[in-house]
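K.L.:
Pasted the sequence and its predicted model underneath.
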Amino acid sequence: MAAKLTVEYDRVGDILYINKCSPYAEQESAEIEYGIVARLNPVTEEIENLEVMFFSKRFQESNVFELPIMADLHLSVKA
């Protein structure tokens, strides 16, 4: 079963969090680009969480913000 995405923004830390699940201790972490950390499932190596540091600065520098990942998005509930 696929998980819904949650997006949270920490204004104090200026970090954008994109989550498929809550982070947990067993996840592996990898900086996939400067200031972008992916948290990976330790078994499948699937990205489960992303942390984008300096988000407001990145967004102010350009009206387009791209993540160095590919996504396969689907509706969580059929209409």
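P.N.:
Nice, thanks for sending it over. Note that the structure is a prediction, hence the values are computed from the model and not measured. Residues are numbered from 1 along each chain as shown.

K.L.:
Could you use CA atoms for every contact and neighbour count after this?
P.N.:
Noted.

K.L.:
count of neighbours near residue 10?
P.N.:
11 (other C-alpha atoms under 10 Å).

K.L.:
Residue 19 and residue 56: what is the separation?
P.N.:
When C-alpha to C-alpha, to the nearest Å is the yardstick, residue 19 and residue 56 sit 18 Å from each other.

K.L.:
Structure two is appended below for comparative analysis:
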Amino acid sequence: MADINHYWDLKDELDAVIDELVSTGDELLEEGRIDELNELISRRDEIKAELEALDDEFEEVVFFQEGDSLTFDV
């Protein structure tokens, strides 16, 4: 079974890579540092692929079935 903590770690890592791409991507491109830019893009793609694979391993969580209702005593 997949490790949910690893999943969230990957989500955090993906956010960090995307933040770095957004903040430095244009600069890397303008300075001709294409290899570094491509490395960030590749890392982003690897993380996304790993997250998709983990998504497939996790079962869907269903909190309510169709027809269920909540009742409250007041």
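P.N.:
Ah, there it is. Predicted model only: the values in this text are computed from it and were never measured.

K.L.:
Quantify their similarity with the TM-score.
P.N.:
Laid over one another, the chains give 0.28 as their TM-score (TM-score structural alignment, normalised by the length of structure 2), with 33 aligned residues with a C-alpha RMSD of 3.6 Å.

K.L.:
ok so, going back, quick check on residue 19 and residue 56 of structure 1: which one has the bigger neighbour count.
P.N.:
Per other C-alpha under 10 Å, whichever of residue 19 of structure 1 and residue 56 has more neighbours is residue 19, with 19 against 14.

K.L.:
I figured the more buried one hits residue 38, correct?
P.N.:
No - in this structure, residue 19 of structure 1 is not within contact of residue 38 by C-alpha atoms under 8 Å, at 10.0 Å.

K.L.:
Overlap of the contact sets of those two?
P.N.:
Taking C-alpha atoms under 8 Å, 6 or more residues apart in numbering as the contact criterion, the common neighbours of residue 19 of structure 1 and residue 38 are 48, 49, 50.

K.L.:
can you pick the most crowded of those?
P.N.:
That'd be residue 50 among those, by other C-alpha under 10 Å, with 24 neighbours.

K.L.:
The longest helix along structure 2 packs against which elements?
P.N.:
Identified as the longest helix of structure 2 according to DSSP state H is helix 4-30. Here helix 4-30 of structure 2 touches helix 34-57, going by 3 or more C-alpha pairs under 8 Å, 6 or more residues apart in numbering; DSSP states H and E.
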